[in-house]
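# From the sequence below, what's the structure:
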Amino acid sequence: MTPSAILAWLSTLDNEETKQTKLKARLPGTCDWVQDIPELQAWISGQSQHPVLWCYGLPGHGKSMLSSVIIDELERILCRPKQALVYVYSDYDKKIKGPDLLLSICRQLASQCSELPWQLVKLYSQTAPEGRRPDIDETMLLNVAMCDAFSHVFIVVDGIDGVTRDWGRELLLEKLQWMCNHGARVLISSGTHGDRPERCGCLEDIEDALQGEPQLLMRPREKDVVAFVE
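Predicted structure coming up:
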């Protein structure tokens, strides 16, 4: 029973590789303006009364790149080991299920603890021999307990609209918002078919779940477009 075996039992999603692939495609001098967005800075600093920030934009407008730049900035300013950062990528070409997303969050939180939580070690010893992973309730109990162990937890979910709908995206968002009650701050990005999410019927479940949360339109600036074309 090694820590690496327990972490692999939780999830094998490689979000770090996805982030690095995105950032390698970033052109010099682009996306620097992201760190100056007032809504984003209020979310990071905790000055916003809302721990959830919903970022949206048209397909092909670089939302995943912007999410990766935000993640990179959070990693730079993070005060470890008191604070934790987790992130998950999903899109229409690489759909994931809600439970797998929560398990990936669980793995990333556990990997940033000074030692694996005793609750996780106990659950592994009880359920791994049966050939099963944690169910939703077990996963959330672990996630909440680990959120309580950090002073702040930042969660970035890129492409929430790429999560399969068979389990219920509203339920997934409910679980993420539950973690906000335990010190987490959650940034969620999604695509739209217009410049406002309420005009996009395929996001009705997300809109209902995030009603009242701050929204931020993500789109490239002119100098970024020029750099890409050149």
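# can we go C-alpha only for contacts and neighbour counts from here?
Noted.
# In the protein, mark out all the helices, start to finish.
3-10, 15-24, 38-45, 63-77, 98-111, 118-127, 136-149, 169-180, 204-209, 222-229 (DSSP state H).
# Now render those as JSON lines, adding distance to residue 53.
As requested, the helices of the chain are exported to JSON lines (distance: least, C-alpha to C-alpha, whole Å):
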{"stretch": "helix 3-10", "distance to residue 53": "27"}
{"stretch": "helix 15-24", "distance to residue 53": "20"}
{"stretch": "helix 38-45", "distance to residue 53": "7"}
{"stretch": "helix 63-77", "distance to residue 53": "12"}
{"stretch": "helix 98-111", "distance to residue 53": "18"}
{"stretch": "helix 118-127", "distance to residue 53": "29"}
{"stretch": "helix 136-149", "distance to residue 53": "18"}
{"stretch": "helix 169-180", "distance to residue 53": "11"}
{"stretch": "helix 204-209", "distance to residue 53": "12"}
{"stretch": "helix 222-229", "distance to residue 53": "23"}
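# Any chance of JSON lines for those, columns mean neighbour count?
Converted to JSON lines, those look like this (neighbours: other C-alpha atoms under 10 Å):
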{"stretch": "helix 3-10", "mean neighbour count": "16"}
{"stretch": "helix 15-24", "mean neighbour count": "14"}
{"stretch": "helix 38-45", "mean neighbour count": "15"}
{"stretch": "helix 63-77", "mean neighbour count": "18"}
{"stretch": "helix 98-111", "mean neighbour count": "22"}
{"stretch": "helix 118-127", "mean neighbour count": "14"}
{"stretch": "helix 136-149", "mean neighbour count": "19"}
{"stretch": "helix 169-180", "mean neighbour count": "19"}
{"stretch": "helix 204-209", "mean neighbour count": "16"}
{"stretch": "helix 222-229", "mean neighbour count": "12"}
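# for comparison, sequence B:
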Amino acid sequence: MSAPDPLASIDMAFMKLKQSVDSIDAVDFQSTTLEDVWKAAFDIQQHQREKKSMRNMQRIEPFLQALEKYSKSIEVICNGTPYLPWIWLASAHAAILDKLLNAYALIAESMPRFDRLQKTFEHHPDFKKWSTVILSNSILVPTDFSDDEVRTMHEAEERYFANWKIVWHVVFDSLWKNFDSRFAGILTSLSRHADLIDREASSINIAEARSARLLAEQDIARRERERQDYQLQDSIAWLAITNNEQPDIIDRLLRRRQSGTGEWLLQNPQIMSWISDSRMHPIIWLKGIPGAGKSILCAHLIEAPAVHQKYSLIYYFCDSTSDSKDMCTQILKTLTLQLLQANIDSASLVADKYASRSTATLVQLRKVLPELIATVSATRIIIDGLDECRVADQRAILSELLRLMKLSGDRCKLLISSRENVCIQSALGKKPTVFLSEHDQRASIDMDIRLHVHEELRTLRESFDPAVIDKVEQIVVNKATGMFLYVRLVLSELEGRFSVKELFEAAESLPEGLHEA
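Below you'll find the predicted structure:
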């Protein structure tokens, strides 16, 4: 229900009141104030006391008090208009005083609590609009006779009375009897509108409280984000990682991966167990010959929704060209950084407990990494290319990671990808192993190599019979012996061939094995 236009409502009520009085009274009313009404009521009471015809004038007191409070709500709307002085209407005729006093008492009972509401909602436009309903429908109650009734009073004046003010109360008294039922309806309307104002005030209060609460929550959230950002930056500065290339490495590997390849790894029973919440296979060794695509498989595993959407996944791709003098510390720093970036709430732990000191040491990393892992539900760690590190670094890295696994319990699982050597074999030889050179995995890898070769030879299919290209594909797959790296090295040898004979000769002359390639 929309609130009425305030000035339009007041204008209608004002014109109705103005038409009900003569011009002389209009001039008097124009300058009448609420203070004048209070004084008049007091004078009437004194006069009645002298005449020993006292009426209970206190019945009008609640009404005048309500009007005084109401004025604070309505004055803002009426400011600058001729309406305001007309609000203070009171009767001074003793014959009808009881009726009017009773009427005003009933009106006062139905008026809302303007004193409290005005202070709270003085600047709220909808509340002002609803306040005018009280004025237009109820404050001017004594003038709410029909046009015919008003005309009857004026005709009586012209026909029977020389001075209307002398007999006005007689006509009023007779018409008031017919007005009782309408007055009851007006009181009902007044009560209903007062209830509407209470409900409107309540809804405004609730809405504004909700708005204030939302603003407060947004401010708290903003300050909390800023605090977390500062703590994260302090923690990153404490880690002092000089060259974090890991995001670039995984991006490069994923771009090299041919769509559709590597899906078999996600279906491997041991890998599926490692991904799941099962306590089985907490540590897995992904073992394969050089060039078998281990790094691309690890990158694909990292990006698999079953892994990265469910767990805090941290990783490190080792590189033989790295100039890090302490690869073990570098790996632990990087894992810590990734865990912080994925769980920014944990930054406070590092910032408050460690970041105030000098840059991170291996001793501190041994403490902080298990603490961070304990703050998240589950963690998966992937280390690729461990064999590319120096043997001394391999031993240190394996020692720290296996120690970390013991401290973390079921919350953390580890996958290490590498070639086989004595150092790694001694540490992981008894762990569950996915060996890429075994029969089942070799068949899957050969299928992946075929997909890759098929895509790379797409341009040759436009120049040669598809059956010819299929034979060339088979030659390349057979010579690859499970090595993606071999395929990338030799495919360029097949370019620029203009006849089937040249193409077959080039394919047959491809080197055997990765070493020759």
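# quick revisit: which one, of the helices of the first structure, ends up nearest to residue 158 of the first structure?
Nearest of the helices of the first structure to residue 158 of the first structure, taken as C-alpha to C-alpha: helix 63-77 at 6.3 Å.
# Which helix or which strand is home to the residue nearest the centre of the second structure?
Closest residue to the average C-alpha location of the second structure: residue 218 at 9.0 Å, with C-alpha atoms, centre = their mean. In this assignment (DSSP states H and E), residue 218 of the second structure forms part of helix 164-239.
# orientation of that helix relative to helix 327-342 in degrees?
On the basis of axes from the mean of the first three to the mean of the last three C-alpha atoms, to 10 degrees, helix 164-239 of the second structure is oriented at 170 degrees to helix 327-342.
# and helix 164-239 of the second structure with helix 362-374, angle?
Here helix 164-239 of the second structure points in a direction 140 degrees away from that of helix 362-374 (the same axes, to 10 degrees).
# For residue 78 of the first structure, list the residues it contacts.
Shown in contact with residue 78 of the first structure (C-alpha atoms under 8 Å, 6 or more residues apart in numbering): 84-85.
# That one matches what in the second structure?
Using TM-score structural alignment, the partner of residue 78 of the first structure in the second structure is residue 309.
# quick one: its match from residue 173 of the second structure, how far?
Distance from residue 309 of the second structure to residue 173 of the second structure, counting by C-alpha to C-alpha, to the nearest Å: 84 Å.
# Which residue in the second structure aligns with residue 30 of the first structure?
Mapped onto the second structure by TM-score structural alignment, residue 30 of the first structure lines up with residue 261.
# Mind giving me the packing neighbours of the helix holding residue 218 of the second structure?
In terms of contacts (3 or more C-alpha pairs under 8 Å, 6 or more residues apart in numbering; DSSP states H and E), helix 164-239 of the second structure is packed against helix 94-110, helix 125-134, helix 147-160, helix 327-342, helix 347-353.
# Which one of those lies nearest to residue 389 of the second structure?
Across these, closest to residue 389 of the second structure is helix 327-342 (C-alpha to C-alpha), at 7.6 Å.
# can you give me how far that closest one is from the chain middle?
A distance of 30 Å separates the C-alpha centroid of helix 327-342 of the second structure from that of its chain, computed with C-alpha atoms, centre = their mean, to the nearest Å.
# between that helix and helix 246-256, how big is the angle?
80 degrees.
# which residues sit against helix 327-342 of the second structure?
Identification of contacts with helix 327-342 of the second structure by C-alpha under 8 Å, 6+ apart yields 232, 236, 239, 241, 244, 312-316, 324, 346-347, 360-362, 365, 368-369, 372-373, 389, 393, 396-397, 400.
# which residue lines up with residue 212 of the first structure in the second structure?
For residue 212 of the first structure, the residue aligned by TM-score structural alignment is residue 430.
# Which secondary structure elements does whatever helix or strand residue 14 of the second structure lives in sit against?
Using DSSP H and E, residue 14 of the second structure maps to helix 6-19. Other elements packing on helix 6-19 of the second structure under the criterion 3+ C-alpha pairs under 8 Å, 6+ apart are helix 61-78, helix 125-134.
# Excluding chain neighbours, what is closest to the match of residue 30 of the first structure?
Using C-alpha to C-alpha, 6 or more residues apart in numbering and skipping the chain neighbours, the partner closest in space to residue 261 of the second structure is residue 448 (5.0 Å).
# Quick check: the aligned residue for the one you found in the first structure?
Checking TM-score structural alignment: residue 448 of the second structure goes with residue 224.
# My guess is that match contacts residue 28. True?
No - counting by C-alpha atoms under 8 Å, residue 28 is not a contact partner of residue 224 of the first structure; they are 9.5 Å apart.
# what's around the match of residue 212 of the first structure, how many residues?
When neighbours are counted by other C-alpha atoms under 10 Å, residue 430 of the second structure registers 10.
# which position in the second structure aligns with residue 184 of the first structure?
So, by TM-score structural alignment, residue 184 of the first structure is matched to residue 412.
# Now do the same contact list for that match.
Residue 412 of the second structure sits next to 282, 373, 378-381, 405 when contact means C-alpha under 8 Å, 6+ apart.
# change it to 7 Å
Listed by C-alpha atoms under 7 Å, 6 or more residues apart in numbering, the contact partners of residue 412 of the second structure are 378-380, 405.
# Just the buried subset of those, please.
With neighbours counted by 16 or more other C-alpha atoms under 10 Å, those contain buried members at 378-380, 405.
# Let's see which of these end up in strands.
Those of these mapping onto strands are 379-380, per DSSP state E.
# ok so, going back, do you know which of the helices of the first structure lies nearest residue 56 of the first structure?
Of those, nearest to residue 56 of the first structure by C-alpha to C-alpha is helix 63-77, at 7.5 Å.
# Contacts made by the closest one with the rest, please.
Contacts with helix 63-77 of the first structure, where a contact means C-alpha under 7 Å, 6+ apart, come from 19, 22-23, 31, 57, 158, 218.
# roughly how far out does that helix sit from the chain middle?
With C-alpha atoms, centre = their mean, you get 11 Å for helix 63-77 of the first structure.
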